[in-house]
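S.K.: Let me see the structure of the following:
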Amino acid sequence: MAAVLVWHPDPFWSGTSRLLFFLLLAHLLPTSLLSATPLVRVSDGWTKAYNGLQPGANQAEVNMDQRRVNELRQMFPTFPETTITQLLNAHSGQVDQTALTIAALSEIFHSEEDIEDSMLLPSEILYDDRMSEVHKLVLRSNPWLAKFPLLMPGPDINHVAANLALEYEGKYCWSTCFDADFLAALMYEGYLPMAEMTRAGPAKFILLPKMHHQRCILKFEDLHVRKKVRKRAARFDITCDAAFDAVVEGCLRQHGENWLHPPIINVLKEIFHRGGINGVRIHSFELWENGTMVAGEMGYSVGGCYTSLSGFYTVDSAGSVQCIGTAKLLQRAGVAFWDLGMTLKYKLDLGAHCVPRQAFLGEIWKTRNKRPIELPCEPVNVKQLLESASV
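M.R.: Now for the predicted structure:
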């Protein structure tokens, strides 16, 4: 079966559907929530600005459990907190039902201009209306996914994913497939594999392949090592691919599951233990002090490019030393550049710089078919590693 990209910018909200939704909303929610109020602009679309509940409303309902409000704010960071509180009140504190309503409202009030900005332009990308019942149920239960293209596995997934990366102006796609070969194909094309837990529906987790608008990359001739890091480097040894499972556990302890949910972990472990799939190899870097792992990171290589996924540290300065040690091991192995993902200050301090998506893809295409990199498992002292070549 051919790989399929399904794009439904507005699958449920035709004019009639919107009218019916408003009639239903007017029936379910208190009149005070639906009083005439202006539309206000937020960072990624139009949302309804509701007036507060009228005097005399039950304060116990208005002062809804802040934990539930915070949970919803994490899901919908641009939605007004007062509106979230009011909708929670209207739904008797049911987070799942409130989330569905907020997602629907966000979609309804999204301006046509914004929708068009994120749509795919006509291209050679395959468009298809075929969707399984599972996909339809997932969309009905999680309408926020309607803004993103759906990717399905197939023999031409590399072609579909590559064209999508060039044509699509958004950052995320989605899929219900967590097959290792499918994810390896997406990583080969420059996508970062991420996952999200759904609130309802037949799929507990959704794959969210991400293609940044800008990517932070490090060319090793630009690497900067601070004196403080040089001074402390002698305390630490670094290895590669020596304790992958332990590095995964360290990342989970420090950051929680976040995007690193069980299906993603299982795929990364499968690719690692298979020794790579279709040019994609999973790696871990471990930093040791007196035989104890004190920092680490995991990522993957595609030819001459290495991409970071996540990392952790347990003692001061260990994270900085691990980054420098990793950079020197990659440089020594002949890696062309280090893909650091999103832009953060510590990455810029290393000497990295941001490049637009097309430039990043160009770098990937130039280097991904190079001979796979070989990294040492034996411990190397980081100070000696730094002294082995000028920085």
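
S.K.: CA atoms for contacts and neighbours, from now on please.
M.R.: OK.

S.K.: quick one: the helices in the stretch 251-391 of the chain?
M.R.: Using DSSP state H, counting those that start in this stretch, the helices of the stretch 251-391 of the chain run over 262-273, 318-332, 345-350, 357-367, 382-387.

S.K.: how far away is C173 from T307?
M.R.: Here C173 is placed at a distance of 19 Å from T307 (C-alpha to C-alpha, to the nearest Å).

S.K.: Looking at these two, which is more packed in?
M.R.: Neighbour tally, C173 and T307, criterion other C-alpha atoms under 10 Å: the higher count belongs to C173, 25 against 21.

S.K.: correct me, but that one touches A161?
M.R.: No. Here C173 does not reach A161: they are 9.7 Å apart, not a contact under C-alpha atoms under 8 Å.

S.K.: what's the closest non-adjacent residue to I324?
M.R.: Nearest residue to I324, sequence neighbours excluded (C-alpha to C-alpha, 6 or more residues apart in numbering): V225, at 7.0 Å.

S.K.: And the one you found, how close does it get to G299?
M.R.: 21 Å.

S.K.: swap in V95?
M.R.: For V95, the distance to G299 - C-alpha to C-alpha - is 35 Å.

S.K.: Then H283?
M.R.: Computed as C-alpha to C-alpha, the H283 to G299 distance reads 5 Å.

S.K.: Who has more neighbours out of those two?
M.R.: H283 (26 against 18).

S.K.: How about the contacts made by that one?
M.R.: Neighbour list for H283: 240-241, 244, 272, 298-301 [criterion: C-alpha atoms under 8 Å, 6 or more residues apart in numbering].

S.K.: G311 too?
M.R.: Contacts for G311 (C-alpha under 8 Å, 6+ apart) come out as 247, 250-251, 295-298.

S.K.: Any idea how many residues pack against the closest residue in space to it that isn't next to it in sequence?
M.R.: Closest residue to G311 apart from its sequence neighbours, by C-alpha to C-alpha, 6+ apart: E297 at 3.8 Å. Applying other C-alpha under 10 Å, we find 25 residues neighbouring E297.

S.K.: How about V40?
M.R.: By other C-alpha under 10 Å, 12 other residues sit near V40.

S.K.: compare with the first, here's sequence two:
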Amino acid sequence: MFFLDDRFLFPNVNNADKEGLLAVGGDLSPQRLILAYKNGIFPWYNEESPILWWSPNPRMVLFPDEVKVSKSMRQLINKKPFKITWNSQFNEVINKCSSIKRKDQDGTWITEEMKRAYLRLHELGVAKSMEVWENDTLVGGLYGIDLGHVFCGESMFSSVSNASKYAFIHMAKELGEKGYKVIDCQVYNSHLASLGAREIPREYFIKLLKDPKLVSNKESDQN
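M.R.: Purely as a prediction, here's the structure:
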């Protein structure tokens, strides 16, 4: 186990254990968080534990052109029931992501410390949010870290049916059109898998982070 000190350094991700846990400690300063995401590492812990840093293998990602849109979702999208905005309510989105009840989850990993850290990143233009509106009511959204060619998704919420799916699909299409290579989903999630996300080797994910010119999805296949 690696224990971080005041230096902005992380061990090589290949030192992570089989669950993906890489290091313990450090802080949530903007410099450390940005360094972590650029190296395929993210914090994930609860209020009772120290800061834990993860880099799982395999890595769950979505290639934007692989997003799956079901017939029912396509019909919903065509009706345009929601309005989408970017970065208009970041604080509200992260608050709702932290407070929404989730199946088989006791409490939240989005602590007050985490909220403050990501709000600082938002103020620096690194953390971004997408909002879903039904009339004038915020009914869904997501937030994450924008690295320019990779968007690292952190969490999303929905208070009405299909609002988070609507946001995720819209984000995939918009980021794909802007040339983003991949959306990081971190660990396997059946909901995201149904939308086209899949697991790839951590080694290839790191290559995508380091080299924006990589374009072939096929190279990410594990078999």
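
S.K.: now what about the TM-score between them?
M.R.: The TM-score (TM-score structural alignment, normalised by the length of structure 2) is 0.84; 205 aligned residues with a C-alpha RMSD of 1.9 Å.

S.K.: just to revisit the earlier point, hmm, which of the contacts of H283 of structure 1 are common to structure 2?
M.R.: Comparing the contacts of H283 of structure 1 with structure 2 on both residues aligned by TM-score structural alignment, their matches' C-alpha atoms under 8 Å, the contacts found in both are 240-241, 244, 272, 298-301.

S.K.: And the residue of structure 2 positioned farthest from its centre, how far from M73 of structure 2?
M.R.: The C-alpha centroid of structure 2 is most remote from K79, which lies 27.3 Å away (C-alpha atoms, centre = their mean). Going from K79 of structure 2 to M73 of structure 2 by C-alpha to C-alpha gives 10 Å.

S.K.: center of structure 2 - which residue?
M.R.: What sits nearest the mean C-alpha location of structure 2, by C-alpha atoms, centre = their mean, is G153, with 1.3 Å.

S.K.: quick one: what's aligned to that residue in structure 1?
M.R.: Using TM-score structural alignment, the partner of G153 of structure 2 in structure 1 is S308.

S.K.: Contact partners for its match?
M.R.: Listed by C-alpha under 8 Å, 6+ apart, the contact set of S308 of structure 1 reads 297-300, 338-341.

S.K.: Those into CSV, with extra columns for distance to T85 of structure 1?
M.R.: CSV is the format used below for the contacts of S308 of structure 1 (distance: C-alpha to C-alpha, whole Å):
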residue, distance to T85 of structure 1
E297, 39
M298, 39
G299, 39
Y300, 42
W338, 43
D339, 40
L340, 37
G341, 35
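
S.K.: out of the residues you listed, which are buried?
M.R.: Listed as buried from the contacts of S308 of structure 1 are 297-300, 338-341; burial here means 16 or more other C-alpha atoms under 10 Å.

S.K.: for the residues you listed, which one is nearest Y191 of structure 1?
M.R.: Closest approach to Y191 of structure 1 among those (C-alpha to C-alpha): G341, at 10.0 Å.

S.K.: Just give the nearest non-adjacent residue to the aligned partner of the closest one in structure 2, would you?
M.R.: Superposed on structure 2 with TM-score structural alignment, G341 of structure 1 falls opposite Q186. Of all residues not flanking Q186 of structure 2 in the chain, M60 sits nearest, at 5.0 Å (C-alpha to C-alpha, 6+ apart).

S.K.: Map that neighbour across to structure 1 for me.
M.R.: Under the alignment (TM-score structural alignment), M60 of structure 2 pairs with C216 of structure 1.

S.K.: For burial, what's the neighbour tally of that match?
M.R.: Neighbourhood size, C216 of structure 1 [other C-alpha under 10 Å]: 20.

S.K.: One more: N135 of structure 2?
M.R.: 10.

S.K.: right, and it touches F82 too?
M.R.: Yes. N135 of structure 2 is within contact range of F82, at 7.3 Å (criterion: C-alpha under 8 Å).

S.K.: before we move on, back to that, strands - which of the contacts of G311 of structure 1 land there?
M.R.: Here DSSP state E is the test, and the contacts of G311 of structure 1 give 295-298 as lying in strands.

S.K.: just to revisit the earlier point, relative to V6 of structure 1, which of the kept ones among the contacts of H283 of structure 1 is nearest.
M.R.: V6 of structure 1 lies nearest to Y300 out of the kept ones among the contacts of H283 of structure 1, by C-alpha to C-alpha, at 27.8 Å.

S.K.: Contacts for stretch 340-357 of structure 1 next, please.
M.R.: Here stretch 340-357 of structure 1 makes contact (C-alpha under 8 Å, 6+ apart) with 211-219, 222-225, 307-309.

S.K.: Quick one: residues contacting the residue mapped onto N162 of structure 2 from structure 1.
M.R.: In structure 1, the residue matched to N162 of structure 2 (TM-score structural alignment) is S317. Residues in contact with S317 of structure 1 (C-alpha under 8 Å, 6+ apart) are 229, 232.

S.K.: Count residues in the vicinity of the alignment partner in structure 2 of A246 of structure 1, would you?
M.R.: Alignment note: A246 of structure 1 maps to E92 in structure 2; criterion TM-score structural alignment. Neighbour count of E92 of structure 2, defined by other C-alpha under 10 Å: 14.

S.K.: quick one: A336 of structure 1 and E221 touch, right?
M.R.: No. Applying C-alpha under 8 Å as the test, A336 of structure 1 and E221 come out as separate, 10.2 Å apart.

S.K.: Give me the more crowded residue out of the two.
M.R.: The neighbour comparison of A336 of structure 1 against E221 (other C-alpha under 10 Å) goes to A336, with 21 against 11.

S.K.: Chain neighbours aside, what residue packs nearest to the more buried one?
M.R.: With sequence-adjacent residues excluded and distances taken as C-alpha to C-alpha, 6+ apart, A336 of structure 1 is closest to G304, at 5.2 Å.
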